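Visitor: Only the shape, not the letters, is given here:
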């Protein structure tokens, strides 16, 4: 079997698809090449509407699922072309799909991702592994976050040495999540970029605030920050996971009603909110070192604020480990596809809450 896999990730921010070509050995990996295919603004809005609108049509959902498959196929073909690799050299593709509803705490729990992966397989002629969350949910888990299992494999953390100071890995996408390597824990902290991006887009039309430059024009509103920090999710015990279906404009607007904050001050305060909830986890778990990945790693104001609220933590990005922060999650789904084909578990029960380790994913053979 080839050691080359492709990982595809469309995250909560819904800004595009990340594609990473990854070569694995027994205990390490190397990213050969990676690309990002941005979504067009109209298509991005249609995806966001699915996640936020309970009354979306079945036809629209099916259509977007097919369009995502076509975009994923474009990403795969471009990735292979730029890397000068043929499709028959790829063992499999691991695709996360795009989450439009995550409800692991329902009476009948589920986590729902779309993308027509059968169509993707037909278009590219490569085995596709997908639907990774469902088996974990069926086993009593949250179905997320799944990346902590990859973090532990990647960084070879045993989680058994209680004498060693705790190290953490923080992924800041639309939602932020943490992996505590020594404790073998992982969970969603809460909003990452989703509220920051929503507010910035509302006032500028741009998808994100580059380096936090717009938020820097504002100042902290302590009353607003403290009221938002009372959200019960932040104090809930792990395992826990969340998504845009919870932390969105409908969550934010009641905190702003009747107030006269400037929009720049709200931008700064939303950045501080994400920083505070991440820093709280670092401080509570007595972390000595934390590595940041995901889109939030480029928001220098956000990183400064995390450091401000967690001053004793040595804060870095995964660049310090020789891994570009933008491709960690795509690489994780390449790894998950490999786990599936090798008949190995892909979840970390201490992170998701599942009854035990499970082989994850559905396979569409080439």
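Guide: Here it is on my side, so go on. These figures come from a predicted structure and were not determined experimentally.
Visitor: alpha carbons only for contacts and neighbour counts from here, please
Guide: Fine.
Visitor: Could you report the neighbour count for residue 229?
Guide: Counted with other Cα atoms under 10 Å, the neighbours of residue 229 add up to 16.
Visitor: Name the helix or strand for the closest residue to it other than its chain neighbours, please.
Guide: Nearest non-adjacent residue to residue 229, counting by Cα to Cα, 6 or more residues apart in numbering: residue 273, 7.3 Å away. Using DSSP states H and E, residue 273 sits within helix 263-284.
Visitor: Next up, a structure to set beside the first:
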């Protein structure tokens, strides 16, 4: 039996997710998952690189190598706990860390669009002895797409139903939806911030990395005028395909919105940011002609009890569950997707969903870095 490993480190930069999966005729079975924490210095460097700054090429080059080593270590630890050898693994699919995402939009020409992920795949292949597939987004961008989201094609394959309208809601740093109608083609797009603003605000005001279970948000009240200001962001008036990142939604975005108001408590800001995430997701789904749909959550936001409760209240024509009900634990869905994309690349099969990314057609995604 041959396995694949998927590696994902998302916008939240909370940890490296490594998923060991078995793929057979597009059936994807999760065998083991491992969370590998970022070394503090590397996490700080990656966060700094998400915004323009001095000496970027030197800093990026170092971070690229250091992240490659961390990703390789995560794989080797995963194989150790699973009792497997490198020879048991067909390939690693590594997303890498996005440090800049500039897709085409109304203000940027298609020829100026780019997306940059680091985490040197040469280093991963060298230190694991496993063929590594990486750089998944840029081929889609070269074909006129957004390069994101890439997970809808995987969601369609493993979570689609002939009898039920489903929406897969991936809540990482950013949030994206995969719309899986029962009898129509799938599509999807980024809906806006997931955890990124809630994480940034609690880090800024309380020195904590995230709001566990949404408890701090639940202690406050949504400020309706601030919410309206946030939802007035131009990104939300644009139809999909579309994608976004820290370039748009970051702590400065929150600070700028707050300059229009006074005397909002910190916990009320957090409550409003949670509502902002929930409303931006729900409003995006409401624009689709799905009538009744079952929502399934994955990503770190699936563990936020307050956010999950709010989404449940907003889905007035269906239920809310997580992807565990469909066979893959929500913590490992995105990493498993990049294992699947690696398999698709090695078998000369397309990995993108043009209806989600806007690319001119299906494309084989990723570059191959052979094992030694």
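Guide: Received the coordinates, thanks. Note that the coordinates shown come from a computational prediction; the quantities given were computed from them, not determined experimentally.
Visitor: The residue nearest to residue 229 of structure 1 maps to what in structure 2?
Guide: In structure 2, the residue matched to residue 273 of structure 1 (TM-score structural alignment) is residue 276.
Visitor: Residue 229 is in contact with that match, correct?
Guide: No: the criterion here is Cα atoms under 8 Å, and residue 276 of structure 2 misses it with residue 229 at 10.0 Å.
Visitor: the more surrounded of those two?
Guide: Set residue 276 of structure 2 next to residue 229 and count neighbours by other Cα under 10 Å: residue 276 wins out with 24 against 12.
Visitor: With residue 180 of structure 2 as the reference, measure out to that one.
Guide: According to Cα to Cα, to the nearest Å, residue 276 of structure 2 stands 24 Å off from residue 180 of structure 2.
Visitor: Then residue 369 of structure 2?
Guide: 33 Å.
Visitor: cool, and residue 38 of structure 2?
Guide: Taken as Cα to Cα, the span from residue 38 of structure 2 to residue 180 of structure 2 is 34 Å.
Visitor: With residue 338 of structure 2 instead?
Guide: Residue 338 of structure 2 is 19 Å from residue 180 of structure 2, by Cα to Cα.
Visitor: ditto for residue 191 of structure 2
Guide: 16 Å.
Visitor: Superpose on structure 2 and give me the mean offset of the helix holding residue 273 of structure 1.
Guide: Its matched residues in structure 2 lie on average 0.8 Å from helix 263-284 of structure 1 after superposition (mean Cα distance after the TM-score superposition for structure 1).
Visitor: Does anything pack onto that helix? Which helices or strands?
Guide: With contacts taken as 3 or more Cα pairs under 8 Å, 6 or more residues apart in numbering; DSSP states H and E, helix 263-284 of structure 1 sits against strand 175-180, strand 185-191, helix 194-204, helix 222-228, helix 300-309.
Visitor: To which residue of structure 2 is residue 136 of structure 1 aligned?
Guide: Match for residue 136 of structure 1 (TM-score structural alignment): residue 140.
Visitor: how big is the offset of the helix or strand harbouring its match relative to structure 1?
Guide: Secondary structure from DSSP H and E places residue 140 of structure 2 in helix 138-142. With mean Cα distance after the TM-score superposition for structure 1, helix 138-142 of structure 2 departs from structure 1 by a mean of 0.5 Å once superposed.
Visitor: Now the element after that helix, going C-ward?
Guide: Helix 138-142 of structure 2 is succeeded, C-terminally, by helix 151-159 (DSSP H and E).
Visitor: which residue numbers in structure 1 go with that next one?
Guide: Counting by TM-score structural alignment, helix 151-159 of structure 2 corresponds to 147-155 in structure 1.
Visitor: how far apart are the matching stretch and its match in structure 2?
Guide: Here stretch 147-155 of structure 1, set against structure 2 after superposition, deviates by a mean of 0.7 Å using mean Cα distance after the TM-score superposition for structure 1.
Visitor: Next, the buried residues of that stretch.
Guide: Using 16 or more other Cα atoms under 10 Å as the burial criterion, the residues of stretch 147-155 of structure 1 that qualify are 147, 148, 149, 150, 151, 152.
Visitor: Kindly report the same for stretch 20-37 of structure 1.
Guide: Of the residues in stretch 20-37 of structure 1, those buried (16+ other Cα under 10 Å) are 20, 21, 22, 23, 24, 31, 33, 34, 35, 36, 37.
Visitor: now the fourth one: how far from residue 146 of structure 1?
Guide: Spelled out, that is residue 23 of structure 1. For residue 23 of structure 1 relative to residue 146 of structure 1 (Cα to Cα), the value is 20 Å.
Visitor: now do the last one
Guide: Here the distance between residue 37 of structure 1 and residue 146 of structure 1 works out to 23 Å (Cα to Cα).
Visitor: Ok, the third one next?
Guide: Applying Cα to Cα, one obtains 18 Å for the distance of residue 22 of structure 1 from residue 146 of structure 1.
Visitor: what does the second one give?
Guide: Using Cα to Cα, one obtains 19 Å as the distance from residue 21 of structure 1 to residue 146 of structure 1.
Visitor: Residue 233 of structure 2 -> structure 1?
Guide: Match for residue 233 of structure 2 (TM-score structural alignment): residue 231.
Visitor: What is the burial count for that match?
Guide: Residue 231 of structure 1 has 12 neighbouring residues, counting by other Cα under 10 Å.
Visitor: next one: the one 10 residues further on
Guide: Counted with other Cα under 10 Å, the neighbours of residue 241 of structure 1 add up to 24.
Visitor: Could you double-check that it lies in contact with residue 145?
Guide: Yes: counting by Cα under 8 Å, residue 241 of structure 1 touches residue 145, with 6.7 Å between them.
Visitor: list the residues that contact both of those two?
Guide: Common neighbours of residue 241 of structure 1 and residue 145 are listed as 187, 188 (criterion: Cα atoms under 8 Å, 6 or more residues apart in numbering).
Visitor: Now residue 127 of structure 2. Nearest residue, chain neighbours left out?
Guide: residue 72 (6.0 Å).
Visitor: Now do the buried residues in the helix or strand hosting the one you found.
Guide: Secondary structure assigned from DSSP H and E places residue 72 of structure 2 in helix 56-82. Under the neighbour-count criterion of 16+ other Cα under 10 Å, helix 56-82 of structure 2 has 60, 63-79 buried.
Visitor: picking up where we left off before, make JSON lines out of the helices and strands packed on helix 263-284 of structure 1 and add distance to residue 101 of structure 1.
Guide: Converted to JSON lines, those look like this (distance: least, Cα to Cα, whole Å):
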{"stretch": "strand 175-180", "distance to residue 101 of structure 1": "14"}
{"stretch": "strand 185-191", "distance to residue 101 of structure 1": "15"}
{"stretch": "helix 194-204", "distance to residue 101 of structure 1": "15"}
{"stretch": "helix 222-228", "distance to residue 101 of structure 1": "23"}
{"stretch": "helix 300-309", "distance to residue 101 of structure 1": "27"}
